[in-house]
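J.: Provide a 3D model corresponding to the input given below.
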Amino acid sequence: MALSDILYPGNPARREKVVRLHQDLINCIELNFDATNELIKALNTHCQFKLHPIKMNKNGTVRENCDVLLAAIQSIQDTLQAIDARLKSELEPDLYRKLHDFQEPDAKKMQILRNVAKGVSFLGGIVAIRIFYNLASPVVSRVLSQMSTILARISASVIGLMAGALLGVGVDLILSAILGAVERDQLEAKIQELEKLVSELKPASHEYYKTIIKISCTLP
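T.: Sure thing, here's the model as predicted:
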């Protein structure tokens, strides 16, 4: 047993907790990669997008992988905003307002999109119309924005510098980074930061994943 562990007998358990929480964080990020690629595939297949699938770097830092996810989500949001801007320029003001009015019936909004589909290359088919309608909804927009905010916070944190993306890959690196932190307060600080990030990311990741899978399940 290391001298530091004799002096601070609770530290081994704290180190294990840091590693466990770090892995929870990584699992959430991996889930978000899968969900984002599912959405990219649907957009490229049905909506004539030309987005590149993203790949998780198993040996990279948390920050590097968060930044890849952020860039992909931003590309999706930018494209959707460009399409919405085109709709705004081509639709009568009253029709565009109805398209974004949450009190307007869904059937009415779908009919508006069908009527303008021929004039907007993106909206060339029923499947594309359905995807755009779902992604442009306030609920999905909120989920995308929420995920971007949380990922940006993680990327900017000290935790973002931790390496190792899958179980076992970066454990040694993580431990070596904190073995010198024999003071209980330093380990507790890492635990508190990780617990806060995981408590935010885990529910947001599951909501993000379910939202995208729900959209994908409506496709042929």
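J.: only C-alpha atoms for contact and neighbour calcs from this point on.
T.: Noted.
J.: Lys191 and Lys17 touch, don't they?
T.: Let me fix one detail, which is that residue 191 is Ile and not Lys. Yes. Using C-alpha atoms under 8 Å, Ile191 is in contact with Lys17, at 7.1 Å.
J.: Surely Ala204 forms part of a helix?
T.: Yes. Looking at Ala204 with DSSP: H, G, I helix; E, B strand; the rest coil, it is inside a helix.
J.: where do the helices sit along this protein?
T.: According to DSSP state H, the chain carries its helices in the segments 3-7, 11-46, 62-90, 93-99, 106-116, 126-135, 138-156, 171-178, 184-217.
J.: Would you mind giving those as CSV with mean neighbour count added?
T.: Converted to CSV, those look like this (neighbours: other C-alpha atoms under 10 Å):
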stretch, mean neighbour count
helix 3-7, 12
helix 11-46, 19
helix 62-90, 17
helix 93-99, 15
helix 106-116, 15
helix 126-135, 19
helix 138-156, 17
helix 171-178, 14
helix 184-217, 17
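J.: next up, for comparison:
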Amino acid sequence: MEYTVVINGKPEGPYGPDQLKALNIQPGTFIRKPGMDDYKEAHEFAELRELLGFTFQQTAPQYFASFDQRLLAMVIDYFFLILGYAFLVLFSFAFIEEKTERIAVSVGGLPLILIAKFIYGSIAEASERQATIGKRLLNIRVTDLSGSRIDMASSFGRNTAKILSVAPLFFGYLYSFLNKKQQCFHDIIANTLVIKDRLI
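T.: All right, here's what the predicted structure looks like:
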């Protein structure tokens, strides 16, 4: 395994594990290995903690997803959910011939999209990836205030609290512009953050 190391603000390398020992690597030194899109601090690599004698240091996130990133992620999620719903509706038409019944099924099932988004979002954001498909495509994820994965109860609570962010007039979402950590109302209620990867 070879690593790229940020030295004096510039990426250098690649270096092998033995070469890293000769460098003045600190726990907070930014390092990247093949396959990674982002740099991480040296103490975040288990193998480097063992190699260099570091201990893992939990640090609070400092890079937060912007409103437009979160909005785009939500649009992507709804796109896939609506696509799935449209497929189910078209499938049901194979068993329904009456035009009025088809319209009733198409319109009557629309609330299922919101329910599906709530359930899927809650499960996905509490999963190992900490994100829905939309968030994963934009490299953002949901964490607690220390940057760790949230549990299922917190995730369901966070998504339930989105009702408060929607009313009135989506002010709870717009509040993120006034918050230095870009938290919406539901994030504040659930003590969560939506963070993005640090890019150098």
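J.: TM-score of the superposed pair?
T.: Overall, the chain-to-chain superposition scores 0.26 on the TM-score scale (TM-score structural alignment, normalised by the length of structure 2); 87 aligned residues with a C-alpha RMSD of 5.8 Å.
J.: Would you confirm that Ser148 of structure 1 contacts Ser75?
T.: No. Taking contacts as C-alpha under 8 Å, Ser148 of structure 1 lies outside contact range of Ser75: 11.5 Å.
J.: so after the helix ranked longest in structure 2, what's the next helix or strand?
T.: Counting by DSSP H, the longest helix found in structure 2 is helix 67-92. With elements assigned by DSSP states H and E, the helix or strand that comes after helix 67-92 of structure 2 is helix 99-108.
J.: Just the buried residues of that next one, please?
T.: Arg102, Ser106 (16 or more other C-alpha atoms under 10 Å).
J.: Check which helices and strands it is in contact with.
T.: For helix 99-108 of structure 2, not one helix or strand is in contact under the criterion 3 or more C-alpha pairs under 8 Å, 6 or more residues apart in numbering; DSSP states H and E.
J.: State the next helix or strand along the chain beyond it.
T.: Toward the C-terminal end, the helix or strand that comes next after helix 99-108 of structure 2 (DSSP H and E) is helix 111-125.
J.: ok and that following helix relative to helix 67-92, angle-wise?
T.: Orientation check (axes from the mean of the first three to the mean of the last three C-alpha atoms, to 10 degrees): helix 111-125 of structure 2 against helix 67-92 gives 130 degrees.
J.: Any buried residues in helix 111-125 of structure 2, and which?
T.: Lys117, Phe118, Tyr120, Gly121, Ser122, Ile123, Ala124, Glu125.
J.: Redo those residues as TSV? Include distance to Ala22 of structure 2.
T.: Output for the buried residues of helix 111-125 of structure 2, formatted as TSV (distance: C-alpha to C-alpha, whole Å):
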residue	distance to Ala22 of structure 2
Lys117	51
Phe118	51
Tyr120	48
Gly121	46
Ser122	46
Ile123	44
Ala124	42
Glu125	40
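J.: Show me what the longest helix of structure 2 is packed against.
T.: Using 3+ C-alpha pairs under 8 Å, 6+ apart: helix 67-92 of structure 2 touches helix 111-125, helix 133-137.
J.: how about 10 Å then?
T.: helix 99-108, helix 111-125, helix 133-137, strand 140-144, helix 171-174, strand 192-196 (3 or more C-alpha pairs under 10 Å, 6 or more residues apart in numbering; DSSP states H and E).
J.: sorry, back to before: shared neighbours, Ser148 and Ser75 of structure 1?
T.: Leu69 (C-alpha atoms under 10 Å, 6 or more residues apart in numbering).
J.: what about Ser165 of structure 2, is that helix, strand or coil?
T.: Ser165 of structure 2 is classified as helix under three-state DSSP.
J.: so who does it touch?
T.: Ser165 of structure 2 touches Asn159, Phe171, Gly172, Tyr173, Leu174, Tyr175, Cys184, Phe185, His186, Asp187, counting by C-alpha under 10 Å, 6+ apart.
J.: Now with 8 Å, please.
T.: Phe171, Gly172, Tyr173, Cys184, Phe185, His186 (C-alpha atoms under 8 Å, 6 or more residues apart in numbering).
J.: Selecting buried members of those residues in ChimeraX, what would you type?
T.: Command for ChimeraX that selects the buried part of those, burial taken from 16+ other C-alpha under 10 Å:
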select :172,173,184,185,186
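J.: about what we covered before: tell me the buried residues in the longest helix of structure 2?
T.: In helix 67-92 of structure 2, the ones that count as buried by 16+ other C-alpha under 10 Å are Phe67, Gln69, Arg70, Ala73, Met74, Ile76, Asp77, Tyr78, Leu81, Ile82, Tyr85, Val89.
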